[in-house]
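Q: no sequence for this one, just the structure:
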């Protein structure tokens, strides 16, 4: 692996951390496996355990699961990424024949997928989550060799107890130190609902615009309190009728808001903000990538929201600013 500081866990270690992957500790499913709450008893430390499931439809296309683990660790431990406030911090790996997994230094509140429909997240928290995600993608896309995540979705974003988003799955990532996307990854579909439909018309197309589209779906889901339910896929017509971006395109009218009525009643909500953030989501999910904004443009538009200006929070959060400053000054270390 890329860092000698990583702890090497065994299958039995991961079972011990998660009470044998007990259902009560299951946070949710990812495209390639599962997320569990874990506990390192000796350190009194809450962690997240992610395992790759060999039965996953996506993982069956990959001949060597070890390469998936290696790619994720390579990305997360690189000095330009290690310590970023919106990326999970990996503390150990397991590459046994029985289990492939990683352990993150994170006590999660839940996944964004599980929280979108709930009243636990108010308007200001949802806007802050959107801004932080936008800043992360802007950072990834503006590297000398841009990264493409390519499987951004609510299930791959965990929130800490301060509601800061943490991206936690990188099974399709390419660019940067990972290199160009390979043929195998091009064959693996992006998560349903968050997948760029333009990709279906252009075989092999994978650009940063795919991430912009997925981000737009996250945004629209957060403000409208809508999420795709994969368990209902067997129902006729369910997919088209319930894809968040398809619903949004049907409902959208210029200068209108798709913000859920319960959020409109929240403190800090402003009708002008509702219309602005709705338009950002609609533009991000345009069919043709050339019509979508860059993530840099998205961040600039989000920072113009009245609620952020009134709170004096029109720039990335302090931790992200500190991370950027430390990295530029050579102070970020593995």
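A: In hand now; what should we look at? Please read these numbers as outputs of a predicted model, since none were measured by experiment.
Q: contacts, neighbours, all on C-alpha from now
A: Will do.
Q: longest helix in the protein, please.
A: Counting residues, the longest helix found in the chain (DSSP state H) is helix 123-141.
Q: tell me what that one is packed against?
A: On a contact count with 3 or more CA pairs under 8 Å, 6 or more residues apart in numbering; DSSP states H and E, helix 123-141 meets strand 165-167, helix 208-224, helix 295-302.
Q: same list, these, but as TSV with distance to residue 27 and mean neighbour count please.
A: Shown next, in TSV, are the helices and strands packed on helix 123-141 (distance: least, CA to CA, whole Å; neighbours: other CA atoms under 10 Å):
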stretch	distance to residue 27	mean neighbour count
strand 165-167	14	25
helix 208-224	19	26
helix 295-302	29	19
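Q: which one of those lies closest to residue 25?
A: Residue 25 lies closest to strand 165-167 among the helices and strands packed on helix 123-141, at 18.6 Å (CA to CA).
Q: from the chain's centre, how far out does the closest one sit?
A: Centroid separation for strand 165-167 versus its chain: 6 Å, with CA atoms, centre = their mean, to the nearest Å.
Q: got a list of contacts for that strand?
A: With CA atoms under 8 Å, 6 or more residues apart in numbering as the test, strand 165-167 has contacts from 85-88, 112, 129, 132-133, 156-160.
Q: among those, which are in strands?
A: 157-159 (DSSP state E).
Q: excluding its backbone neighbours, what's nearest residue 242?
A: residue 228 (6.3 Å; CA to CA, 6 or more residues apart in numbering).
Q: show me the helices in this structure, by range?
A: 11-18, 65-76, 112-115, 123-141, 183-187, 197-201, 208-224, 238-242, 244-251, 261-264, 271-284, 295-302, 306-310, 318-328.
Q: ok, and here's another one to check against it:
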């Protein structure tokens, strides 16, 4: 279960808290820190409400199962390290097994597999975010939202129990060292599923919701690569009738938060649409939203990509080289155009998520692969010439060909995945005709 690197500001200044990104399938890691870690803006001390008050706050989520702490302790085998799925700002997430329709623990490998998230009392999130998670996910049911099964509250213990998502986060599949590249059709399937989740929150839920923390680490995948949104700790109710926005502290993740929201604190559903555009770019390019390891001018994905998005020829430079031409030309063009639309500087010019869904629907099934096109073959020839230049003494470093001391981008650098000494490569994704 992912945590977050947060932007938390007020009119008097900006405070940033940076957590390690939680990794699924027993992986822990962290994003590159944007700024030094500051003290958390949310204090856990004294934030835990009493059980009667909690029950009053949570009365609308009565369908959730209430777990005993000892039962969850047994279900996760005493929270042992072998059960650890990830660790983030909220706390640790453990794999466990419970009764199919009850709360009692069962033998590992039987019953219902769950993910149990614990509150770290020294962490960066407190009861308020925990309660928001329960309140929203406890009352929102949709195939593209992670299902919250139940909760535990005993004394100062705060735990949440979710359905288990066996393929972990989209972030891991796109960026983890040693992972195999996601096929194009699966990327578009994931984009479509995530868009459906946001569309439900914005336009179909009884009380519309602004998600506010849409990013690759919060998109989890089931066994069939169906995308589900997780982590509703920052979610807010959408503005009521007659109001244009919600005024709130700026909280989110660098690189994903809409610029007008960061500047003003005015939150709307179009803020989520912008974040979706960033994630769609990450899926198309294979690049992180923020990456200080890139050359100057390429740290911010959106700013680097903008000049290419509107050019039918230059947009090829955006495509993840790890795809090696195995992507739909028409689909990639549509995806790039859609990303540009979502990333419009004017929030009113951005589409509704229902429109995004309709645009994405045909993309997983398109078969016009770039690898068979004349343009891609020409690009391959350029790459071969670059390889010859390398052999003749022209240095290449980090995917760049150096000419006259100046680095220039080269298509010759299609760096494949490198095995990690700590984590085995992910299982190779297979479409099996199920990517639509």
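A: Sure thing, it's come through. All of these numbers come straight from a predicted model, not from anything done at the bench.
Q: what's the TM-score for these two chains?
A: The TM-score (TM-score structural alignment, normalised by the length of the first structure) is 0.75; 293 aligned residues with a CA RMSD of 3.4 Å.
Q: how much space separates residue 189 of the second structure from residue 338 of the second structure?
A: 15 Å (CA to CA, to the nearest Å).
Q: would you map the strands across the stretch 1-150 of the second structure?
A: Secondary structure of the stretch 1-150 of the second structure (DSSP state E, counting those that start in this stretch): strands located at 5-10, 13-18, 65-66, 84-87, 92-98, 112-118, 148-154.
Q: of all these, which lies closest to residue 164 of the second structure?
A: Here strand 112-118 is closest among the strands of the stretch 1-150 of the second structure (CA to CA), at 4.5 Å.
Q: which bit of the first structure covers that closest one?
A: Counting by TM-score structural alignment, strand 112-118 of the second structure pairs with residues 45-51 of the first structure.
Q: chain center to that stretch, what's the gap?
A: Remark: stretch 45-51 of the first structure is offset 17 Å from the chain centroid, using CA atoms, centre = their mean.
Q: tell me, what residue is most central in the second structure?
A: Centroid-nearest residue in the second structure: residue 216, 1.7 Å away (criterion: CA atoms, centre = their mean).
Q: counterpart of that one in the first structure?
A: Matched by TM-score structural alignment, residue 216 of the second structure corresponds to residue 154 in the first structure.
Q: just give the nearest non-adjacent residue to residue 110 of the second structure, would you?
A: In space, residue 110 of the second structure is closest to residue 97, 6.7 Å off (CA to CA, 6+ apart).
Q: counterpart of residue 349 of the second structure in the first structure?
A: Under TM-score structural alignment, residue 349 of the second structure pairs with residue 291 in the first structure.
Q: residues in contact with that match?
A: residue 283.
Q: likewise the one 10 residues further on?
A: Contact analysis of residue 301 of the first structure by CA under 8 Å, 6+ apart lists residue 280.
Q: the match of strand 112-118 of the second structure vs the second structure, average offset?
A: Superposed on the second structure, stretch 45-51 of the first structure shows a mean distance of 1.9 Å to its aligned residues (mean CA distance after the TM-score superposition for the first structure).
Q: how about the strands of the stretch 1-150 of the second structure, which one is nearest residue 283 of the second structure?
A: Closest to residue 283 of the second structure of those is strand 5-10 (CA to CA; 19.7 Å).
Q: tell me which other helices or strands the closest one touches.
A: Here strand 5-10 of the second structure touches strand 13-18, going by 3+ CA pairs under 8 Å, 6+ apart.
Q: can you check which part of the first structure the strand it packs on sits on?
A: Under TM-score structural alignment, strand 13-18 of the second structure corresponds to no residues of the first structure.
Q: next, the angle strand 5-10 makes with that strand.
A: If you take axes from the mean of the first three to the mean of the last three CA atoms, to 10 degrees, strand 13-18 of the second structure sits at 160 degrees to strand 5-10.
Q: now strand 13-18 of the second structure: buried residues?
A: 15-18 (16 or more other CA atoms under 10 Å).
Q: and for stretch 57-66 of the second structure?
A: Across stretch 57-66 of the second structure, burial judged by 16+ other CA under 10 Å covers 58, 61, 64-66.
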